[in-house]
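# got a predicted structure here, sequence first:
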Amino acid sequence: MARSDIRRSAPQPRGGKPSKPRPGGWRLFFRRLFVWSFSLALIGVLSLAVAVGLAAQSLPGYDQLKASQNEQMIVVRARDGTQIVSLGPSYGKWLPSGQIPQVMKDAILSTEDRRYYSHIGVDPVGIARSFYVRYRDGRFRQGGSTITQQLARTVFLNNSRTFARKVREAVLALAIEWKFSKDQILELYLNKVYFGGGAYGVDSAARKFFGHPGDNLSLPEAAIIAGLVKAPSHYAPTADAAAAVGRAQVVLGLMEENGKVAPSAARAVDFKAIKFAQEGGQNAVRYFTDWALPQLDMLLGDNTRPIEVWTTLDIRLQNTAAAAIRNNAPAGAQGALVSMDRDGAVLAMVGGTDYVTSNYNRAINAVRQPGSAWKLFVYLAALEAGYTPATEVVDEPVTIQGWSPQNSGGGFAGKIDVRTAFAYSKNTVAAQLGNEVGFSSVASMARRFGITTPISTVPSMVLGSNEVRVIDMTRAFAAVSARGRSVEPYGIIKVTTTDGELLYQHETKGSTQLVPENVANGITDLLQSAVAIGTGQAAQIGRPVAGKTGTTSSNKDGWFLGFSSGITTGVWMGRDDNRPVNGLQGGHAPARAFAAYMRVAVAGRPVEKFQTEMVAPAWQLSADDQGQFSGSPDEYYYVDENGNLIEPPGTSATSRRQTPPGDEPAAGPDDADRNGLEPVDAPPAASDDFLDKATGRDSGDGAPPN
């Protein structure tokens, strides 16, 4: 049998199809690389989605983001609403998207994120372009951050350049885009981004740099603001106006390139016509704000919201007061002034000749000897004890506990009345009165009227050896102007949020009668005489003025304090090192500064005649009244070191005599016909010849020394 060739073949699969050969080598490597890469990418995407989702859930709501800010802003306004200073970052008014000018949106998008409406929070094209520029130029010339990323960095992160921060920034940007609409994000950005000069947001920038709100920006103004984002400290008009305009021209070119402005409109822009807002000088008001703003902690408690503080300050009077001190203070001397309205509202406060040179507030913090201005309390105590302006006293040498006071000039007038002794500031008479009524009674009177510094009761205290503050002395004279009623100085009228929510409103409290009205009338008589015929003649302003000079030994301190037409003003001058000032007397430079200020302060107010008639002399008071208005300091009202009125034990609020402020006499029908001038009708208590001899002044000489 013949042998046949039999071809062997591989076994066939049941389907009849041949099996594929298994891949090997590079094909297997790339297949596995693809699988692993795809898996890792999928895991990365899922992880990113989870991270973004969690971040989106943890993000605050839109209203919370609108209200959030890094630091508190305080806008301080004068009594007429004028902004006088802004402390901390300024956020301006929140502008909803519909109120932000389209030209502002176009400028910022052209400059910072031209593909804003096409990306999801992170712009890969922008990132790639920034790396290309880095490769081409050797350094990064433009960033790849989107507006959403910038918003995430502004609100939630810092400006560190670490990789971890950039990753968190990207995740937050994606989460923000997930949670909010594009218009909402742009609105948040334009109201929160920093534009330099302390201004956050479009409205704040517009107000700071151009002096108007941000809802009516012009094309060149929008270009300037948009250009500030890149380098706020460098391009801010307050730092370099030329640099700001140069950067704005670049922004205008980008807007033209992106079709947001026509070439003809871009060429027509005249940046030279832009008027930048001038920064107002704050030198004149900072003494006041340094005093008033710390009170917010007590008035508001814990508050971090941006607020507006409406104060009692009158800008016109503040500037007048600063000029009065600056123009009248002797060379090398400082000056301070406090001026109050009849209800205690502080209209002006000057703590020195120049805040920039020295921010030490001498009106509030300095304690100086008041000299003869302290006699206010000596004579108040004497009038309360039964003396009247017409009571006869003797100006003669006197020694009390080994102390022998001397009059200015060294002479003695003999028998005179209380009015003359006060007008010419007779030291010997003040010493006798203080000794008679008791030095503790004088101290008690000073406490009642608002002196918060320590008071010694040695005999020399009647001549002002105790140190006092300008604001306390001014408060005391204001209480006399209020016919013996207490006056509490205040500087804040109300506090609101920037959205208008009222947080605090000043309420005028009922005042306490410190001395009977007839005593207040009597001391007003004496104070008026001091200006009319005595040491304070330089303080005359053409209408009734009541006041008192004060000069310390060796002319170290000069004072004048007084009131007219419901305004009380205190002036002090001297050196910080307590060295003598040549020629400084209360009746000279301080009185002249008082007059220069008060002529402006009372202009437009009705002329008011003083109540000086003592209809019920103190010695005619009933036994009950005597008990009410005399005694030791512990038995009467006084003011503590914080300026608070303290009642004696057992005294209730209902037992006090309370009278609302503002009941001072109004002008009569003839007052207006005198063009605001009213001659002072307070005749001297003795003939001119006698007074010339008693005070040592020659005929035709000026005011006698204090």
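The structure has been received and is ready for your questions.

# could you use CA atoms for every contact and neighbour count after this?
Noted.

# now the element after the biggest helix by length in the chain, going C-ward?
Counting by DSSP state H, the longest helix found in the chain is helix 26-58. With elements assigned by DSSP states H and E, the helix or strand that comes after helix 26-58 is helix 62-67.

# now residue 127. Nearest residue, chain neighbours left out?
Spatial nearest neighbour of residue 127, chain neighbours left out: residue 144 (4.5 Å); criterion: C-alpha to C-alpha, 6 or more residues apart in numbering.

# which parts of the longest helix of the chain are buried?
51-53, 55-56 (16 or more other C-alpha atoms under 10 Å).

# circling back: the residue nearest to residue 127 falls within a strand, correct?
No: counting by DSSP: H, G, I helix; E, B strand; the rest coil, residue 144 is not part of a strand but coil.

# the residue nearest the centre of the chain: helix or strand, and which one exactly?
Geometric centre of the chain, nearest residue: residue 289, 2.8 Å, by C-alpha atoms, centre = their mean. Following DSSP H and E, one finds residue 289 within helix 286-292.

# one more to weigh against that first structure:
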Amino acid sequence: MGSRRIGYAVFDLAVVGVLAALAVVCYVHIAGEAIAGRQMDKLHVGSNSIIVDREGHVIATMAVTDIGYREEAALSEMPKLLLDAFVATEDRRFYTHTGIDWIGILRSIRSNVMENRLSQGGSSITQQLARTVYLTNRKSFIRKLNEAGIAMALEKRFSKQQLLELYLNHIYFGRQQVGVKSAARRYFGISDLHQLQLWQIATLAAIPKAPSRYNPVDDYVKSKERRKVVLDLMHEQGLISQRQLLEAEAVDYVPPQPSSRSNRYAAYTDYVVREAVQLTGIAQDDLLTGGYTIVTGLDQSHQQTAEAAFADKRRFPKDGKDQIVQGSAVILDHRTGEIRAIVGGRDYTAGDYNRATRSSRQPGSAFKPIIVYGPALESGKFKANTIVPDKKTAYQSYRPENGGDRYRGAVTIAEAIRLSINSPAVWVLNQVGLASAIQFAGSLGVELDDQEASLAMALGGLHQGVSPLTMAQAYGAFANNGALVNAHAIRMIKDSHGRVIYEHPMTAKQVMSQGTAAAMTAMLRSVVETGTGKQAKLNGRWAAGKTGTTQLGLDGVTKKANRDLWFVGYTSELTAAVWMGFDQSNRDNYMRETSGIAARMFAAIMNGSR
């Protein structure tokens, strides 16, 4: 009786076991088909987009932080020995199994039992592809079932050659390199995979087992040891000769010179990405990894000159108690609107707050040409030699003051600009009218809302403020004979097939008469020659521009305490705006220097930008 009960129990357990196995098999097939079928788009590889300068030189290869750099390669771009090396190392029965290498799994189980630890995985190339594309590396029984199911589903949908191509394009090679082509470029400086030598192929095939340990940059010794393992496997399987093995084993690795992937000119490239997203509507991650070519107006000589000038701390005011004096600059070609250089801040790194394009600061007297004298000249009621009052005047509760409390009684508009006198500017704005002045500023790309409509605008007293990029664009219209070309970094965007998906329209809008622009340029040239902007003088060529200073304006702090220092100016070809100040000005962080120091920075930048 007892033996019968035992027999029944064994039978019941066997039935349960069979049912459980059938359930697992059903789950594997159903889940695998569902996951793979629902998310087929994940198999799209793509390549990192690149940014090129105005001469066509690559200045940056873009990457998503959690993905890295990737370049898609077709199977035809991969030499047979490269394919053989990965198959020999990762999955020697790849061409015969249907997604799961049962022999490899049984061998790995035996090894794990003998070593009493989980040291062998037994995953096929197809399973590794499934895990990389659809799953995570977190070890669990369900994940292994999903991995197996997806692998079998992929085997039904793709040929072995297609699977191998997908694998070699998706696998991670350490150092933010995804795909064999990206890895070859990073570790060997090689973009044509057919130029890879045997030792390089073996080095690449060695990496996927432990990318951070076996890549040659992070640990050359371990990389070389693992390379030997790969070469031994290739020799064992008859892929290479003993002589080839020994020669490839002996080569020492020498890292290549840094490439354009170091993403130079971070402030400029950050702005390019933002602009590209706005222009195309493509999501940022898709834009960065879609294989796009973004052609810009960057001039590397201008950018390098500007960055070198900003790297010299002697060109800046004294730092505050707990902050450094910041600064930013923009250089653009006012004839085309193309931005030639951007400095987003001192020691700017990728992703920082870009003070040149996003920061809104009060422009001080640098705003006078835009909001006062430009609209005054354009109205036809004022000329450079028009005499205007320079005396203390109250406009209801607003009582502007001249620097040094000095009043001359009357001056010409040209003299008021040259010496940056406040009282005449407010008087002229009052005569022109706030609505007309705001409309004129808007035509230059300086959008002002209703809360800005006060006479304080004459002295750059704004609630929202303006960026250096906005100021440079506005002054560019004066430089360009009254025609405004919208400032932009991007000339053209091409997709991964070379098709143009965006091209900047080369259009200019006449926003003022040529006479107004010429008169303004003549007056702004006098500012540099004999006025407040003398420190902006250039070597061997003329410059026009305007200084701007805003005071800290806190009770109990010296009246010489300043918040913002500006110089905006131009030559016949380029317009530039320079700003200096603290990110957060307060009693402990302010500047005693005047805008002459910003004018000197303008000269340092422009003297090297021809």
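Yep, that arrived. Just so we're clear, the structure is a prediction, and the values are computed from it rather than from any experiment.

# so what does the residue nearest to residue 127 of the first structure match up with in the second structure?
Matched by TM-score structural alignment, residue 144 of the first structure corresponds to residue 122 in the second structure.

# what about its match, how many residues nearby?
Neighbours of residue 122 of the second structure under the rule other C-alpha atoms under 10 Å: 20.

# isn't it up against residue 112?
No: with contact defined as C-alpha atoms under 8 Å, residue 122 of the second structure does not count as touching residue 112 (10.6 Å).

# ok, the residue nearest to residue 127 of the first structure - contacts?
Contact analysis of residue 144 of the first structure by C-alpha atoms under 8 Å, 6 or more residues apart in numbering lists 123, 126-130.

# what's the mean gap between the helix holding residue 289 of the first structure and the aligned bit of the second structure?
Superposing on the second structure and averaging over aligned pairs (mean C-alpha distance after the TM-score superposition for the first structure), helix 286-292 of the first structure comes out at 3.3 Å.

# can you show me the helices along the stretch 401-550 of the second structure?
413-418, 422-432, 434-443, 468-479, 514-530 (DSSP state H, counting those that start in this stretch).

# and those: which comes nearest residue 222 of the second structure?
helix 468-479 (50.0 Å; C-alpha to C-alpha).

# which SS class is the aligned residue in the second structure for residue 158 of the first structure?
Correspondence of residue 158 of the first structure to the second structure, assessed by TM-score structural alignment: residue 136. Secondary structure for residue 136 of the second structure, judged by three-state DSSP, is coil.

# ditto for residue 329 of the second structure
Quick answer, by three-state DSSP: residue 329 of the second structure is strand.

# in space, what's closest to it - neighbours in sequence excluded?
Counting by C-alpha to C-alpha, 6+ apart, the residue nearest residue 329 of the second structure is residue 578, at 4.5 Å.

# wait, is the one you found part of a strand?
Yes: counting by three-state DSSP, one finds residue 578 of the second structure located in a strand.

# residue in the first structure paired with it?
Superposed on the first structure with TM-score structural alignment, residue 578 of the second structure falls opposite residue 571.

# check residue 274 of the second structure too.
By TM-score structural alignment, residue 274 of the second structure lines up with residue 294.

# the stretch 151-300 of the second structure: strands as residue ranges?
Taking DSSP state E, counting those that start in this stretch, the strands of the stretch 151-300 of the second structure run over residues 177-178, 293-296.
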